[in-house]
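[1] fold the following for me, if possible:
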Amino acid sequence: MDILLIDGVALPAPNEYKVQLSDLDSSDTGRTEDGVMLRNRVREGIAKISASWAALSTADCARILNAVTPDSFEVAYFFGAMRTARMYAGDRTANLKAAREGQAVWEVAVDLIEF
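    All right, here's what the predicted structure looks like:
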């Protein structure tokens, strides 16, 4: 089973994978002077996916980083069942772990955030 697809293309299975769901409150949300919370939630369940891969080839590293280059893309992701959302890439890192005889080993991490 594919865990993560970007614009219909399956990415390698990540070594670490975390889905976080957040709420979005309106700008008039806050506390009164006496500390009472006034909350106006305008949207719930906004997904943020943190995924990382270890021991990737240069080709797989490039495939992941190229997939998250556009301003936005469709992500199908596993969270008990497959879900789909329009997302953008937050932080992206690629760490070169080893390089010998023209071969490289990379660690890659990406945050994907729902619009």
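[2] from here on, contacts and neighbour counts on C-alpha atoms
    OK.
[3] got the contact list for the helix or strand hosting Val75?
    Secondary structure from DSSP states H and E places Val75 in strand 73-78. The contact list for strand 73-78, computed with C-alpha atoms under 8 Å, 6 or more residues apart in numbering, reads 2-8, 82-88.
[4] now with 6 Å, please.
    Ile3, Leu4, Leu5, Ile6, Asp7, Arg83, Thr84, Ala85, Arg86, Met87 (C-alpha atoms under 6 Å, 6 or more residues apart in numbering).
[5] for comparison, sequence B:
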Amino acid sequence: MAGSLAINGASVKQPKSFNFGVMDLDGESTRNAKGKMTRDIIRTGIRKIELEWGPLSDGEISSILQAVNVSFFSVSYPDAMTGGQRTGTFYVGDRSAPSYSWNDKYKSMKWEGLSMNFIEQ
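    As a prediction, the model looks like this:
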């Protein structure tokens, strides 16, 4: 993946999957008597980043999850719209971390990966 990913200024392990999206925020949208759509556009160009990591160590997964365990955080990432690195303020959606296996001997979990979405404030 071109560019790098950092949360609150700290580099994190690069994800195996990075999906960049742009959304618009509409107020009330209606159709008039002729069927023509009218939109009340509140804001355009809101970024959404869908991320998925492969296997992670306990330390790697913990540092990523703790970094996004706040209301809003800074993310530096490769931005398709600007064609370069960009920094924005985001919040996180649902987070999912499937386990790979449990090691009874060491009483530890191995993580198959981690997935989450970042939505721009």
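[6] tell me which residue of structure 1 lines up with Phe118 of structure 2.
    Superposed on structure 1 with TM-score structural alignment, Phe118 of structure 2 falls opposite Leu112.
[7] still on that earlier bit, what residues sit buried inside the following helix or strand past the strand holding Val75 of structure 1?
    Beyond strand 73-78 of structure 1 in the direction of the C-terminus, DSSP H and E gives the next helix or strand as strand 82-100. For strand 82-100 of structure 1, a neighbour-count test (16 or more other C-alpha atoms under 10 Å) marks Ala85, Arg86, Met87, Tyr88, Ala89, Arg92, Ala94 as buried.
[8] and stretch 34-47 of structure 2, by the same measure?
    Within stretch 34-47 of structure 2, the residues that count as buried by 16+ other C-alpha under 10 Å are Arg47.
[9] looking at the buried residues of strand 82-100 of structure 1, spot the one nearest Ser72 of structure 1.
    Within the buried residues of strand 82-100 of structure 1, proximity to Ser72 of structure 1 (C-alpha to C-alpha) peaks at Tyr88, which comes in at 4.6 Å.
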